[in-house]
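Here is a sequence together with a model predicted from it:
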Amino acid sequence: MFVIVKYTSFDVRSNCLCFITTGHSLSCYECKSQTGSCAGQTVKTCPGGSSQCLSSTAVPQNGTKEKIKHCAPVCQNGSLNTGSSKLTISCCNTDQCNTNDAPDYANVPNGKTCYSCDGQSCSNILNCSGTEDRCITATATVGGQSAVLKGCASKSMCDAASSVPNFASISCCEGNLCNGAQSVSQSFLFLCCSLLSYFLLH
């Protein structure tokens, strides 16, 4: 039994049945919503270099869920929680596999705790949830000031964060409250937006 994919030709001289296949372009659902719903999502043929479909749910401090779906060259399943915002990303690699929204683990604590910052102090204790099994600390210089971001993260997010540009350092550790309570952050919202944008756009 032969399965013909795209085009079949018969070469009389060699009595060869030849199968020629053409490259396949991945297609993903695309959506950007600040209302918490991707009801109007559309299908997009991904550009070359995109090998995965991404679906994300971001919950900023105001509580309004933001949904984003698109093609991605690189994608990491996992979540990042800074206390002021939370991002969950789900990745897959077949056509239109991102039809469902990324899961929201915000209400499912996993027993782990990490320190987080609020702009005045980095001694707030944050309850981690879902797959967040690491505590994260990110530092950068913003406007001449040193800024610190702390929170909970999945191991996959920590691994991917090692290459985020414009950060002096990003480190992750295991164990409750292992990311320390010291350091005051004056620009942690800027850092948070930068870190979340990196995961969504790269």
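Alright, I've got the coordinates. Please read these numbers as outputs of a predicted model, since none were measured by experiment. Numbering: from 1, shown residues only.

hey, let's count contacts and neighbours off CA atoms from now on
Will do.

Could you find the closest non-adjacent residue to residue 87?
residue 58 (4.4 Å; Cα to Cα, 6 or more residues apart in numbering).

Could you measure from that neighbour over to residue 27?
23 Å (Cα to Cα, to the nearest Å).

Give me the neighbour count for the closest residue to residue 89 other than its chain neighbours.
Nearest residue to residue 89 in three dimensions, chain neighbours excluded: residue 56, at 4.4 Å (Cα to Cα, 6+ apart). Residue 56 is flanked by 28 other residues according to other Cα atoms under 10 Å.

Wait, residue 56 touches residue 92, no?
No - contact criterion Cα atoms under 8 Å: residue 56 and residue 92 do not qualify, at 11.8 Å.

so where do the helices sit in the protein?
155-161, 188-201 (DSSP state H).

which one of the ones you listed has the most crowded surroundings?
helix 155-161 (a mean of 19; mean count of other Cα atoms under 10 Å).

so what secondary structure elements neighbour that helix?
strand 78-81, strand 134-142, strand 169-173 (3 or more Cα pairs under 8 Å, 6 or more residues apart in numbering; DSSP states H and E).

Between those strands, which one is closest to residue 7.
strand 78-81 (40.4 Å; Cα to Cα).

Name the stretch among the helices and strands packed on helix 155-161 that sits most buried.
Taking mean count of other Cα under 10 Å, strand 78-81 is the most buried of the helices and strands packed on helix 155-161, at a mean of 28.

Which elements pack onto that one?
strand 85-92, strand 145-153, helix 155-161.

circling back to that earlier point, can you redo the helices of the chain as JSON lines with distance to residue 9?
As requested, these are exported to JSON lines (distance: least, Cα to Cα, whole Å):
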{"stretch": "helix 155-161", "distance to residue 9": "46"}
{"stretch": "helix 188-201", "distance to residue 9": "42"}
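
and the comparison structure, right after this:
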Amino acid sequence: MTGPRLGRDDETHRMKTYALDKARADGWLEQLGDGSQGFTQLCEVVGERFVAFSVIAGIRITALTVDPRNPDQSVVEFEIGELPGSQRLSLSDFRERLAQAMLSEDENETGAPKGADAESLQSYIGFRYVLLAPLYDIGLECLKVDGDLATIEVAIGGQKTDLPLDDFRDLVRDRVREDVQQQRAPSPFSIDLNLVPRARAAAKAEDSDGVV
């Protein structure tokens, strides 16, 4: 005798597990800027994660005019995808626009991923989230799909945990919001970057008045 055969519904709703070792994008930003002094300087002024946001959003920074007295008012010139012409924004406004792009909602796939290859899994999770996760030291371990219920196992601070896919996306967006809030926080004082060399010289000469 043979056992009962699974119906189509049972086969469809059987949990499927997908390893994400080939789908995750650990170190992608470092690889992008490897060996580029200009890229390093851009990250120092704009902020490493905000540079990453621009890459994810398809925004290409073409010029940066730094205001040493008020860095947030530095002017960023950029191009968006295939759109003609360039745009200019203050650094603070540019960061806000990038954050809006990272926080926008997108349509989610339902059911199982279309395939087990890296691109299909990235598309199912969301390309944006695959690229954002390593910026916040969130490791993608495996994806579990049971019917329309999808959970993702992530590693955070050395601890592994399962999250519904929507909760994972919310977690990543919360980290982006934290970055934006930190950039919005007013500095208790500002420093004229042009005075730094003078202060260093005064410090070497033990001129306390000059340092102040």
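That came in fine, so what should we check first? Owing to the predicted nature of the structure, the values given are computational and were not obtained by experimental measurement.

Just give the TM-score of the two.
Here the TM-score for the pair of chains, by TM-score structural alignment, normalised by the length of structure 1, is 0.26; 90 aligned residues with a Cα RMSD of 5.5 Å.

Could I get the full set of strands for structure 2?
Assigned strands in structure 2, in chain order: 16-19, 59-65, 75-80, 87-90, 138-146, 149-156, 159-164 (criterion: DSSP state E).

Can I get those in CSV including distance to residue 31 of structure 2?
Shown next, in CSV, are the strands of structure 2 (distance: least, Cα to Cα, whole Å):
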stretch, distance to residue 31 of structure 2
strand 16-19, 23
strand 59-65, 17
strand 75-80, 22
strand 87-90, 27
strand 138-146, 17
strand 149-156, 22
strand 159-164, 26
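
do you know which of those strands lies nearest residue 209 of structure 2?
strand 59-65 (31.3 Å).

Please point out which parts of that closest one sit buried.
In terms of neighbour count (16 or more other Cα atoms under 10 Å), strand 59-65 of structure 2 has its buried residues at 59, 61, 64.

Report all helices and strands that that strand contacts.
Using 3+ Cα pairs under 8 Å, 6+ apart, strand 59-65 of structure 2 sits against strand 75-80.

Would you mind pulling up the elements that the strand it packs on packs against?
Using 3+ Cα pairs under 8 Å, 6+ apart: strand 75-80 of structure 2 touches strand 59-65, strand 87-90, helix 91-103.

Which elements pack onto the last one?
Helices and strands touching helix 91-103 of structure 2, by 3+ Cα pairs under 8 Å, 6+ apart, are helix 48-56, strand 75-80, helix 165-184.

Direction-wise, compare that helix with helix 165-184 and give the angle.
With axes from the mean of the first three to the mean of the last three Cα atoms, to 10 degrees applied, the angle from helix 91-103 of structure 2 to helix 165-184 works out at 180 degrees.

now the angle between strand 75-80 and helix 91-103 of structure 2, please.
Using the same axes, to 10 degrees: helix 91-103 of structure 2 against strand 75-80 is 30 degrees.

Buried residues in helix 91-103 of structure 2, which are they?
91-92, 94-96, 98-99, 102-103.

From the residues you listed, pick the one nearest residue 138 of structure 2.
residue 102 (16.3 Å).

coming back round to it: just give me the closest of the buried residues of strand 59-65 of structure 2 to residue 130 of structure 2.
residue 59 (17.9 Å).

Quick check: closest non-adjacent residue to the closest one.
In space, residue 59 of structure 2 is closest to residue 80, 4.6 Å off (Cα to Cα, 6+ apart).

my guess is that neighbour meets residue 56, correct?
No - applying Cα under 8 Å, one finds residue 80 of structure 2 not in contact with residue 56, separated by 11.3 Å.

if I read this right, residue 17 of structure 1 contacts residue 7, doesn't it?
No - with contacts counted by Cα under 8 Å, residue 17 of structure 1 stays clear of residue 7, the gap being 10.8 Å.

ok, now how distant is residue 198 of structure 1 from residue 11 of structure 1?
Distance from residue 198 of structure 1 to residue 11 of structure 1, by Cα to Cα: 51 Å.

Check residue 56 of structure 1 too.
Distance from residue 56 of structure 1 to residue 11 of structure 1, by Cα to Cα: 49 Å.

Equivalent analysis for residue 200 of structure 1, please.
Residue 200 of structure 1 is 49 Å from residue 11 of structure 1, by Cα to Cα.

Quick one: neighbours of residue 85 of structure 1, just the number.
18.

For it, which non-adjacent residue is spatially closest?
Per Cα to Cα, 6+ apart, closest to residue 85 of structure 1 is residue 60, 4.1 Å.

sorry, back to before: could you export the helices and strands packed on strand 75-80 of structure 2 as a markdown table, including distance to residue 138 of structure 2?
Converted to a markdown table, these look like this (distance: least, Cα to Cα, whole Å):
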| stretch | distance to residue 138 of structure 2 |
| --- | --- |
| strand 59-65 | 24 |
| strand 87-90 | 30 |
| helix 91-103 | 16 |
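
and residue 142 of structure 2, which of the ones you listed is closest to it?
helix 91-103 (23.0 Å).

by how many degrees do that closest one and strand 59-65 diverge?
170 degrees.

quick one: helix 91-103 of structure 2 to helix 48-56, angle?
Going by the same axes, to 10 degrees, helix 91-103 of structure 2 makes 60 degrees with helix 48-56.
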